[in-house]
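> Pasting a predicted model and its sequence here:
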Amino acid sequence: MKRSAVSGDVISVDNGKIVLQTKDGPLDVTLSDKTEYKRVPPENPVLKAAVPSSLSDIGVGDKLLVSGVFPEDKKTLPALSVFLMTKSDIAQKQTKESERWTTKGISGRVASVDQITKQIKIDVRGLAATTSVVLTPKDGAKILRYAPNSVKFSEAKESSVNEIQAGDMLRALGDRSADGASFAAEEIVTGAFRTVAGAVKTVDVAKNEVVITDSQTKKDITVELGSASVLKKFPEDMAQRMAAFQSGQAGGARPAGAAAGAQRPPQTNGPANGGAANSGQPGAAGGGGRGFGGGGRGGIDEMLERFPNITAAELKPGEVIAVSSTKNSTPERIVAIKLLAGVEPFLRAAQAQAAAGGGQRGQGGLSLDIPGLDGFGGP
């Protein structure tokens, strides 16, 4: 009989059975005295790195990879082997990653790419100004790129500098020069993203979907709120002040004289709708991150974290929201990376600038510039 392998998150566990949440739904995994248990370290998520474990190590929320032979009805899976990655081990790894990205991370929008020297110029945004930084990949640097129809870091593909284009968002880990003008990168993640804004038309809480009328095209867009989506509300007074500040300041990036602060690290978010996190093989610690800003600790990402969380049920028809997502093949339907409510002051400012012959970045003729919205998840 052929062995099968199934992965997922533990829903419940007892002496004889584990209920596993898989991509196809709940599955009963039956256990016996012949079942072999092994624990996989999140920092080295390969089966050959597994060490002996036991059923007592398994708890609700842990990630499992189970192998066994399905019976004819395929309603249960008698487990021959169980590979385990615990919630606590994953959390410890995320804490370490958070510390690395806090001290050694940078992110911004790609301004230009020199395919000969492989140098990448990025605009790193802070609360008060934008800084230009020249990024150079180290020898053997790991380069990943988000898939066009995915917001999950776990689905990012191996890439190269050749695929990076002006306008892409970029996140990197490495060493920044003392003057802040250059950055030597050991890990790079890029993606092509879009931002849309408009008034809410309908809200389907059961489907976790919102339909908005795009302020630029006047067409309806269905926004899917996935388990990795971040939903926040911009405080009204702050939105008005920042939109007014943007309207009054000169545009463009300044040269990097004083380094902006370290970039907030990638972190795994909880579900937007209160559901379970994305299931997957051991090592897949969810699908999203806290986003992508240009400041550092105390900068844009820190600011965004302090904004109140919201749910789809709190959105009302007529309310103006803005959404970031990956560019995909179905522009009329997107999966939200971030959804920000309370952004009407920024949209009004962008429309006023466009009417006066303002910038062309963002939504076609609109230079839609909402702090904290640019971004994507990380490791």
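Ah, there it is.
> can we go C-alpha only for contacts and neighbour counts from here?
OK.
> So which bits of the helix or strand containing Val113 are buried?
Using DSSP states H and E, Val113 maps to strand 105-114. If you call a residue buried by 16 or more other C-alpha atoms under 10 Å, then strand 105-114 has these buried ones: 105-113.
> Can you tell me which of those lies closest to Asp220?
Nearest to Asp220 among these is Arg109, at 27.3 Å by C-alpha to C-alpha.
> Look up the closest residue to that closest one, ignoring the ones flanking it.
Spatial nearest neighbour of Arg109, excluding adjacent residues (C-alpha to C-alpha, 6 or more residues apart in numbering): Met169 at 4.5 Å.
> Please compare the first structure with the one that follows:
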Amino acid sequence: MTAHIQATAYICIMKRYALTGFVIAVAAIAIVCQPSAVAQQKVESMVGVVEQIDRNAKTATLKTDSGEIVKVTTVDSTVCLRIPAGEKTLSKAAPIKLEDISIGDRVLVHGMKTDQTFIGQRLVVMPMAEVAKKREHDLDEWKRRGIGGIVREVNSQTGEITLELRGQGAGTRVEVGTTKANFRRYVAGSLRFEEARTSTLAELRVGDQLRALGDKSADARSFVAEQIVSGAFKTIGVTVLEIDQQKHEIHATTLDQKKPITIAINQDSVLHRISPPVAAAIAQKAKADAGKASPPQPGQKPGQPVIDVQQMIDTLPAVSLANLTAGDVLAVTGAVEKDESRLVAIKVAAGVDLVLKALAPAPGKPQVVRLSAGLPSVF
């Protein structure tokens, strides 16, 4: 499952990439442009999406990127500006009124916080339509100019990373130049790109998963990166003990060490259930990788490669937490955290017991497929 984390932990999160650039650029400009009288006061900033507008009360309710609900009150001196998608300065910003702001718009607010409300001094708005357009543009750019994979080597002296590709060109190794790249790294428990903190090459470790935006060389052996986002992830097998629907948590024990663990499910988590045909294909792939290839599946010609495991899982219908029950065996992928008793799920695949049953050796025979964290490496 970690081999395809880019499909969920990177590409999905890259949809938000444009918003972060917009926030950083405008924040710097707006702070510099504050009037001197205001600069002497404690000015705070926040970024969020408009959830409610009360034009009579001259307020806008935002849901910030940290999840907080904040009511912003505007006054006669409040400045509202609209900025086009992709702009890095305020040179093309146009003055607007509170009435021009709509639900779903993304807003950067500078002002002063009181006990009851947040007094907005400057609101810089990117309209929802512009946000969607920019997201689509950046997602397309990451698809066209992005690569992703597993870090195999880090050369701190040359600033180069050896990346083993995943997805298109899987298994190929590419030398990634990073001397001009901006680094970001996911924080523990979060897969939101806007929450990813500034990072450096020094934080990269062998085994990290990384996605880079930039340009390939003509021979596709090297890559010059402009943007890099990385994280450390792991996939483990667990057996469900109990489902807590209210807290969106799964209480389970690990397959290998039988230790208790809590799996947290959030809005970014993706859940699937492995069907019997897919379980058979996964078992076949695991045996093939172990050098003990099983006979071809029905309809598959000898020598024909097995369909990619994660592609098969990803095409299965999504399920909800309510579809899981005690006794289910899961493969769970999440970001590595210091607290090993808890894991925030990126991907959850139920039905792993079908795979393990297909891999079980005959009585008196040794286990052919080596398991790690209770799972075959194909996960």
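All right, it came through fine. Everything quoted here is computed from the prediction, not taken from an experiment.
> Which position in the second structure pairs with the residue nearest to Arg109 of the first structure?
Per TM-score structural alignment, the equivalent position to Met169 of the first structure in the second structure is Gln209.
> can you tell me how far that match sits from Ile147 of the second structure?
As judged by C-alpha to C-alpha, to the nearest Å, Gln209 of the second structure and Ile147 of the second structure stand 11 Å apart.
> tilt between the next helix or strand after the strand holding Val113 of the first structure and strand 105-114?
Next in sequence after strand 105-114 of the first structure, counting helices and strands by DSSP H and E, comes strand 119-125. Put simply, strand 119-125 of the first structure runs at 130 degrees to strand 105-114, going by axes from the mean of the first three to the mean of the last three C-alpha atoms, to 10 degrees.
> What is strand 119-125 of the first structure packed up against?
Applying 3 or more C-alpha pairs under 8 Å, 6 or more residues apart in numbering; DSSP states H and E, one finds that strand 119-125 of the first structure contacts strand 105-114, strand 130-145.
> check the fit of the first one onto the second structure and give the mean distance.
It refers to strand 105-114 of the first structure. Compared with the second structure after fitting, strand 105-114 of the first structure deviates on average by 2.1 Å (mean C-alpha distance after the TM-score superposition for the first structure).
> Skipping its backbone neighbours, what lies nearest Val107 of the second structure in space?
Nearest non-adjacent residue to Val107 of the second structure, counting by C-alpha to C-alpha, 6+ apart: Val125, 4.6 Å away.
> For that neighbour, list the residues it contacts.
Taking C-alpha atoms under 8 Å, 6 or more residues apart in numbering as the contact definition, Val125 of the second structure lies against 80-83, 101, 105-108.
> That one and Val151 of the second structure, how far apart?
According to C-alpha to C-alpha, Val125 of the second structure and Val151 of the second structure sit 38 Å apart.
> How about Glu175 of the second structure?
Note on Glu175 of the second structure: its distance to Val151 of the second structure, by C-alpha to C-alpha, is 10 Å.
> intersection of neighbour lists for these two?
161-163.
> Mind jotting down where the helices sit in the stretch 51-200 of the first structure?
Listed in chain order, the helices found in the stretch 51-200 of the first structure under DSSP state H, counting those that start in this stretch are 87-104.
> Could you check what's spatially nearest to the alignment partner in the first structure of Leu165 of the second structure, not counting adjacent residues?
The pairwise alignment with the first structure assigns Leu165 of the second structure to Val124, based on TM-score structural alignment. Counting by C-alpha to C-alpha, 6+ apart, Val124 of the first structure lies nearest to Gly108, which is 4.4 Å off, once chain neighbours are set aside.
> and the counterpart of the one you found in the second structure, what does it touch?
Alignment note: Gly108 of the first structure maps to Gly149 in the second structure; criterion TM-score structural alignment. Taking C-alpha under 8 Å, 6+ apart, we find Gly149 of the second structure in contact with 3, 6, 163-167, 209-211.
> Tell me which of these you also see in the first structure.
Using both residues aligned by TM-score structural alignment, their matches' C-alpha atoms under 8 Å, the first structure keeps these contacts from the contacts of Gly149 of the second structure: 163-166, 209-211.
> what does Ala313 of the first structure align to in the second structure?
Under the alignment (TM-score structural alignment), Ala313 of the first structure pairs with Ala322 of the second structure.
> now its match, nearest residue through space, not along the chain?
Computed as C-alpha to C-alpha, 6+ apart, the closest residue to Ala322 of the second structure that is not its neighbour in sequence is Gln245, at 7.3 Å.
> ok, now how distant is the one you found from Glu194 of the second structure?
Gln245 of the second structure sits 27 Å away from Glu194 of the second structure when distances are taken as C-alpha to C-alpha.
> Which of these two has more residues huddled nearby?
Between Gln245 of the second structure and Glu194, counted using other C-alpha atoms under 10 Å, Glu194 has the larger neighbour count: 20 against 11.
> Test my guess that the more buried one contacts Thr20.
Yes. Assessed by C-alpha atoms under 8 Å, Glu194 of the second structure is found in contact with Thr20 at 5.6 Å.
> And the longest strand along the second structure against the first structure, how far off on average?
Criterion DSSP state E: the longest strand present in the second structure is strand 69-82. With mean C-alpha distance after the TM-score superposition for the first structure, strand 69-82 of the second structure departs from the first structure by a mean of 2.9 Å once superposed.
> residues in contact with that strand?
With C-alpha under 8 Å, 6+ apart, strand 69-82 of the second structure has contacts from 57-64, 93-98, 117-127.
> what helix or strand does Ser247 of the first structure sit in?
helix 236-248.
> try Ile24 of the second structure
With DSSP H and E as criterion, Ile24 of the second structure is part of helix 17-32.
> Which SSE is immediately downstream of that helix?
Remark: after helix 17-32 of the second structure, the chain's next helix or strand is helix 36-39, criterion DSSP H and E.
> For the helix or strand following that following helix, enumerate the helices and strands it packs against.
Tracing the chain C-terminally past helix 36-39 of the second structure and defining elements by DSSP H and E, one meets strand 44-54 next. Judged by 3+ C-alpha pairs under 8 Å, 6+ apart, the packing partners of strand 44-54 of the second structure are strand 59-64, strand 106-113.
> what angle sits between the shortest one and strand 106-113?
Strand 59-64 of the second structure and strand 106-113 meet at an angle of 110 degrees, taking the same axes, to 10 degrees as the criterion.
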